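**Student:** After the sequence you'll find the predicted model.
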Amino acid sequence: MTLDELTRHALYPFQDFRENDASFLLLELYWTFIAEEALTPWPDLQLEPLQAADQDRDDWGSPNMLHFWAPALRRSVRVLLLENVGNFPPCRERQEKFNCFPSITLDFERQGITGPFDEVDQLLFRADVSSVSMEAVLWGIRYFIGEEASIESMEDAWDRYLIESGNGPSRAMRDEWYQKYLEEDDDDEEE
């Protein structure tokens, strides 16, 4: 089975993965195939799994879908499933970017492999199952692991992506919103 075949499968986008073991296994394959496709140009790159995919039967939310690291690079990638439980409209369809659903978010963290003394840089995606997220995760894995891009250049590229795609607020938009929120909060306290 290929990534293309998975996206055309009758169970896609595998929303019943918590109850349906077949959907869960296909969802796990989906994210694994994305990582494999992203790293095709670097066949000799040694990768190790860090955490198995989580079926999240108890519905805690944001289940782990993919988590691996490249020991030689001291970098890891993690994908958590992002679900639109509030049925918000997609951000890319709205002018206002705060009361909407971003198909994907990207963050950087430091993560200890066996404890706090062996931390590595981690690229963390929260992603839904969509073509938008697939393309963004493919790009992120290629750029962060394959091309060993700096975190700063990735943040800048991600900001450009958000502005061009309309898929969520850029850093400048978030900063402006927080500043406005803080000013409104200060005004409320003065009254």
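**Tutor:** Cool, the structure landed.
**Student:** rest of the way, CA atoms for contacts and neighbours
**Tutor:** OK.
**Student:** counting contacts, what elements does the longest helix seen in the chain pack onto?
**Tutor:** Using DSSP state H to define each element, the chain has its longest helix at helix 171-190. With contacts taken as 3 or more CA pairs under 8 Å, 6 or more residues apart in numbering; DSSP states H and E, helix 171-190 sits against no other helix or strand.
**Student:** Which residues belonging to it are considered buried?
**Tutor:** Arg171 (16 or more other CA atoms under 10 Å).
**Student:** contact partners of that helix?
**Tutor:** With contacts defined as CA atoms under 8 Å, 6 or more residues apart in numbering, helix 171-190 is touched by Asp159.
**Student:** measure stretch 109-125 end to end?
**Tutor:** One end of stretch 109-125 to the other measures 11 Å (CA to CA, to the nearest Å).
**Student:** Any idea how many residues pack against Val132?
**Tutor:** Residues within reach of Val132, counting by other CA atoms under 10 Å, total 16.
**Student:** what about versus this one:
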Amino acid sequence: MAGLREQWRRNAMQVIQQKALDLFEERSFDAVTIEAVAAAAEVSPSSVYRYFGTKEGLLVVDEFDAMSADEVAATVDPVDPVGSLLRMVRRYEAPADGAAALPDAWRRVPFFFSVPSVRAALLASADATGKRIAPLIAQAGTFSPSQARVLANALTFGYLATLELWFDDGQTRPIAAYVEEGLAPLRALWI
């Protein structure tokens, strides 16, 4: 039963985020309220707050945040976390239905780098992600816990830097190309 409940919750979050993105793109981030997002998604404002916490959370929260520790461990290879990240990026980069439009994961990116409050929320989220990944890297036995924490932060904040480069360059190349190129020096530490 908990599995069905979790799937329903994730589906509801996805619908809310899609409606929020539509509104943000149409009107601008600052012009949209939580109440407007809730109305568009046909949920209560309290549901939006419960799932995302803040308006910035509508853009920053993703499926990684909702993963259990076991799901994170199954997703992140501590021997090659850059490779794990590349696999996730490639999965998100190709729309499941083959459509040419950017998947919602990438529609959020312009807001990351153009809205200061969203950028601040993104940096806080990256820090939290680094804290979740560091123990996995340390468990692999190659790096001490403090080294693992530094590497996890280098991975998460390095990923953000590659996203920003992609955005600044006009989104002309695949995001995975930026990730692969930008994080190559970091990947060399593991491989």
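**Tutor:** Everything's here; your move. Everything numeric in this text was worked out from a predicted model, so none of it was measured.
**Student:** so what number do they get for TM-score?
**Tutor:** Once superposed, the chains reach a TM-score of 0.30 (TM-score structural alignment, normalised by the length of the first structure), with 84 aligned residues with a CA RMSD of 4.4 Å.
**Student:** Where do the strands of the first structure begin and end?
**Tutor:** Here the first structure has its strands, by DSSP state E, at 48-49, 64-70, 75-81, 104-112, 119-127.
**Student:** Kindly reformat those strands as a markdown table containing distance to Glu37 of the first structure and mean neighbour count.
**Tutor:** Shown next, in a markdown table, are those (distance: least, CA to CA, whole Å; neighbours: other CA atoms under 10 Å):
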| stretch | distance to Glu37 of the first structure | mean neighbour count |
| --- | --- | --- |
| strand 48-49 | 16 | 12 |
| strand 64-70 | 14 | 21 |
| strand 75-81 | 14 | 22 |
| strand 104-112 | 19 | 16 |
| strand 119-127 | 17 | 21 |
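**Student:** Put together a markdown table for those strands, with distance to Ala38 of the first structure on each row.
**Tutor:** Shown next, in a markdown table, are the strands of the first structure (distance: least, CA to CA, whole Å):
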| stretch | distance to Ala38 of the first structure |
| --- | --- |
| strand 48-49 | 16 |
| strand 64-70 | 13 |
| strand 75-81 | 12 |
| strand 104-112 | 17 |
| strand 119-127 | 14 |
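**Student:** helices or strands up against the longest helix seen in the second structure?
**Tutor:** Looking across the second structure with DSSP H, the single longest helix is helix 2-27. Here helix 2-27 of the second structure touches helix 34-41, helix 57-60, helix 104-107, going by 3+ CA pairs under 8 Å, 6+ apart.
**Student:** switch to 10 Å and redo it
**Tutor:** Helices and strands touching helix 2-27 of the second structure, by 3 or more CA pairs under 10 Å, 6 or more residues apart in numbering; DSSP states H and E, are helix 34-41, helix 45-52, helix 57-60, helix 63-66, helix 104-107, helix 109-114.
**Student:** picking up where we left off before, quick one: closest of the strands of the first structure to Tyr30 of the first structure.
**Tutor:** strand 64-70 (9.3 Å; CA to CA).
**Student:** ok now do Phe167 of the second structure, which residues does it touch?
**Tutor:** Phe167 of the second structure is in contact with 106, 109-110, 112-113, 161, 175, counting by CA atoms under 10 Å, 6 or more residues apart in numbering.
**Student:** Only whichever of the residues you listed are buried, select them in PyMOL.
**Tutor:** This is the PyMOL syntax for the buried subset of these, where burial follows 16+ other CA under 10 Å:
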select buried, resi 106+109+112+113+161+175
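**Student:** Now render the contacts of Phe167 of the second structure as TSV, adding distance to Arg187 of the second structure.
**Tutor:** TSV is the format used below for these (distance: CA to CA, whole Å):
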residue	distance to Arg187 of the second structure
Trp106	23
Val109	24
Pro110	26
Phe112	25
Phe113	25
Ala161	15
Ile175	17
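**Student:** quick one: which of the contacts of Phe167 of the second structure is nearest to Phe24 of the second structure?
**Tutor:** Pro110 (10.7 Å).
**Student:** What helix or strand is the spatially closest residue to the closest one that is not a sequence neighbour located in?
**Tutor:** Spatial nearest neighbour of Pro110 of the second structure, excluding adjacent residues (CA to CA, 6 or more residues apart in numbering): Phe167 at 6.8 Å. For Phe167 of the second structure, the host element (DSSP states H and E) is helix 145-168.
**Student:** residues of that helix that come out buried?
**Tutor:** Buried residues in helix 145-168 of the second structure, counted by 16+ other CA under 10 Å: 145, 148-149, 151-167.
**Student:** Output the contacting helices and strands for the next helix or strand after that helix.
**Tutor:** Once the chain leaves helix 145-168 of the second structure, the next helix or strand it forms, by DSSP H and E, is helix 175-182. Applying 3+ CA pairs under 10 Å, 6+ apart, one finds that helix 175-182 of the second structure makes contact with helix 81-93, helix 145-168, helix 184-190.
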